[in-house]
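**Student:** sequence-free structure coming up:
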């Protein structure tokens, strides 16, 4: 993933500065003294000096995953980690004037994209689940550049911080049977927490199912419970959810794109609320 981020940064600069005929090298190396002595042309270098999790964007909850048409199962997945990649951008040329000119062009190109554009992304970067923010020349980054240059044993020169936040996903999808009818009971208990002693006041249920046509889940189909005002629409997997409803008998109505509405009698609870158009 980080290697594809390097390729994306290079691609963005080549297209935006622009750079033609290889007149400028773009590298991602540690800028040591020996390294800089071997340079033969003007060079933009992005040294990745730190990678750490972004705690501000951390999310621990689960998210629904696409079951790829397997609508008899519920699929979930943990949220990916958000990671900050810290680069030190430097410019190398024979003359200071050329360095400053190249540094300005690079900064102008990167400032134009506080969010990396999807059309410029390469490799695994194309599958990022979130926008990819990029922050250039932040005042709270590289606060003591002299220490960095001392550590890599090279002469000090202008160094610009560049931070890109990636999503890294180490998780796999997990599945389980779909819950068709969760029931919510409310009441009063004389001596909590003993549930058997509760005097029941009401019992309501949520129902869910899949709308299909020719065995294929249907997206964007309106589904309602006749005479109740409950109305919803199927999601990308053809699923719908309605409630909360008192236990009893009802009529489900689904409106296909063409033709008459399909009515299905149901009794809550029951094993399935699927609708075939």
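**Tutor:** Received the coordinates, thanks. These figures come from a predicted structure and were not determined experimentally. Numbering: from 1, shown residues only.
**Student:** from now on I want contacts and neighbour counts done on CA atoms only, so please keep to that.
**Tutor:** Fine.
**Student:** burial count for residue 105?
**Tutor:** Using other C-alpha atoms under 10 Å, residue 105 is surrounded by 14 other residues.
**Student:** correction: the previous question concerned residue 212.
**Tutor:** Counted with other C-alpha under 10 Å, the neighbours of residue 212 add up to 19.
**Student:** also this one, for the comparison:
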């Protein structure tokens, strides 16, 4: 699912900030060696953090039904994860980088959720909305300066892009088909032990009253 969200983010950026043929949208770690090899305008969406959104966690299994409303299987609810991307622009001049980063911000701001056309096929059937935030201050436990230090690079203007996506949980529990034939009604006399071997009594519909 993570790589499918990568492609969804690429489509959004391609749709506004960096159209096809004008540069690259990549997901590589922006290290010094990587930066030295850049020779074309690039937007880099580096996935630096993955963690569960525990506030969205649900308990218990839920039923999946067919077109007739019959339960066909039960599965655990999906778990939601926050994918955090460090979005940076790379060109030959800082002015061009700022222009490219501004275009990315303008492209992402209108979307509170991933556009439906970019949602991975595996999630379209559930019709789940995939939240998207941009430039929201990260949690205190995630310092962007620390990330740049870990990458061995110099601090650079960036946008923090967070996409919260459901992730399917296995296993899936198949449900036995409903009983449609051979059902028997067993009627017990009052006070009779239910565990005793009592023969089923056939229920007949009689005509006329008092029969």
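**Tutor:** Thanks, I have it. All values reported here derive from a predicted model rather than from experimental measurement.
**Student:** what does residue 110 of the first structure align to in the second structure?
**Tutor:** With TM-score structural alignment defining the correspondence, residue 110 of the first structure maps onto residue 108 in the second structure.
**Student:** for its match, which non-adjacent residue is spatially closest?
**Tutor:** residue 134 (6.9 Å; C-alpha to C-alpha, 6 or more residues apart in numbering).
**Student:** residues in contact with the counterpart of that neighbour in the first structure?
**Tutor:** Aligned by TM-score structural alignment, residue 134 of the second structure pairs with residue 136 of the first structure. Applying C-alpha atoms under 8 Å, 6 or more residues apart in numbering, we find residue 136 of the first structure in contact with 107, 110, 111, 160, 161, 162, 163.
**Student:** going by distance to residue 45 of the first structure, which of those wins?
**Tutor:** Each of these was scored against residue 45 of the first structure by C-alpha to C-alpha, and residue 160 proved nearest at 10.5 Å.
**Student:** quick one: contacts for the closest one?
**Tutor:** Counted by C-alpha under 8 Å, 6+ apart, residue 160 of the first structure has contacts 88, 89, 90, 136, 137, 142.
**Student:** among these, which recur in the second structure?
**Tutor:** Retained in the second structure: 88, 89, 90, 136, 137, out of the contacts of residue 160 of the first structure (criterion both residues aligned by TM-score structural alignment, their matches' C-alpha atoms under 8 Å).
**Student:** distance of the counterpart of the third one in the second structure from residue 5 of the second structure?
**Tutor:** Right, residue 90 of the first structure. Using TM-score structural alignment, the partner of residue 90 of the first structure in the second structure is residue 88. As judged by C-alpha to C-alpha, to the nearest Å, residue 88 of the second structure and residue 5 of the second structure stand 18 Å apart.
**Student:** same question for residue 19 of the second structure.
**Tutor:** 18 Å.
**Student:** and if you look at residue 93 of the second structure?
**Tutor:** Distance from residue 93 of the second structure to residue 5 of the second structure, by C-alpha to C-alpha: 30 Å.
**Student:** more neighbours: the two, which one.
**Tutor:** Between residue 93 of the second structure and residue 5, counted using other C-alpha under 10 Å, residue 5 has the larger neighbour count: 19 against 9.
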